[in-house]
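S.K.: 3D model of this:
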Amino acid sequence: MSSNNLDNLYRQVIMDHYKNPRNRGVLEDGSLTINMNNPTCGDRIQLTMKVEDGTVTNARFEGEGCSISMSSASMMTQAIKGRKVEEALKLSKIFSDMMQGKAYEDDIDLGDIEALQGVSKFPARIKCATLAWKAMEKGLQEEEQQ
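M.R.: Coordinates of the predicted model:
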C-alpha cells in the first residue's frame, strides 16, 4: 500500500473514532474519575475507569476537543478494557514512544491506535493525542497507591 493510501486510511480511522466515539459517557459505579485538560488548545477530558482485581474492567470518557484528542480517547478506552493495569501502563508507554517518534515495542497489537502514529510529525498535536493516555496513567497510578 502506498504511503498516500495509508495516510488516507489512517485519517479515515481517526475520523471514524471522532464521529462515532467508542465508550463515550461516564461510569457511575464508584469508578476512578480523572479530569485533565490541555490549556494550550482547550481540549478537556473526564475519564472514568473501573479497576477490579488488577484489571481495567471498564473505561469511558467525556470531553471536548479536536478530532485527534477525542479519537485518541476513544481508541485508548477500547484498548485498555480487559487489560491488567500493568499491561495498560505498558501500552501507554508504547503509545508515548510512538508519539515521540521513538522506536517502540511492537509485541502488542495496537489496532486502531496505529492510525495516530502520524501525529508524531506535528509536535503541537502530540499533547492532543496523549491527553487521554496521561489521564489513564494518572488514574491507574492513584489506584495503585491506595
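S.K.: can we go C-alpha only for contacts and neighbour counts from here?
M.R.: OK.
S.K.: For the protein, which segments count as helices?
M.R.: 3-19, 67-80, 85-99, 123-145 (DSSP state H).
S.K.: To compare against the first, here's the next sequence to fold:
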Amino acid sequence: GESFQVNPTCGDEVTVGVRLDDDDHLHVGYEGQGCSISQASASVMTELLEDATLDRVADAERAFHELMHSKGAGQPNEDALGDGIAFAGVSKYPARIKCALLPWVALQDARLKAGIEIDKPTTPDA
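M.R.: The predicted structure follows:
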C-alpha cells in the first residue's frame, strides 16, 4: 500500500509505501520533501520499522503519537521509539507536531490501504 500526505502549513509532502513479507514483517520506504523535521521523522521511522514485526510497528506508532501529544512532559518509550526519542522536543511546538507526525500518518494510511491490520490500538485515544 502507498499513501501520499501533505502538510499545507509547512509545505511538507511525503509518500510512504509498505508491504508485508511472508514472515509478517513490514517493509517500508518513503519519498518526500519539506522541512527538516518531516524528513528526519520519515528517515527515523523507516529505519526503525524496516523488517519489523507488526507488534513492533504497533508499539512504535502508539509511542510516537503519545510522544507528539505529550507537550514535552513524560518519558518517551525508548524501547519502542529508538532514535525517535530525539523528537521529544518537537512536542513543545504545536506548529511542528504536524511536521513530525506526517510520515507516521502516511505509514498508518498506507498500512490500512494494504490491508495490514494491527490488533493493538496505535493512537492514545483508541
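S.K.: So which of the helices of structure 1 is nearest Ile34 of structure 1?
M.R.: Among the helices of structure 1, helix 123-145 comes nearest to Ile34 of structure 1, with 6.0 Å by CA to CA.
S.K.: Packing partners of that closest one?
M.R.: Judged by 3 or more CA pairs under 8 Å, 6 or more residues apart in numbering; DSSP states H and E, the packing partners of helix 123-145 of structure 1 are strand 32-38, strand 43-52, helix 67-80, helix 85-99.
S.K.: Pull out the buried residues from that helix.
M.R.: Buried residues in helix 123-145 of structure 1, counting neighbours by 16 or more other CA atoms under 10 Å, are found at 125-137, 139-140.
S.K.: cool, stretch 90-110 of structure 1 as well?
M.R.: 91-100.
S.K.: residues contacting the aligned partner of Arg96 of structure 2 in structure 1?
M.R.: Taking TM-score structural alignment, the alignment pairs Arg96 of structure 2 with Arg125 from structure 1. Residues in contact with Arg125 of structure 1 (CA atoms under 8 Å, 6 or more residues apart in numbering) are 68, 119.
S.K.: One more pass at 7 Å, please.
M.R.: Contact partners of Arg125 of structure 1, counting by CA atoms under 7 Å, 6 or more residues apart in numbering, are Val119.
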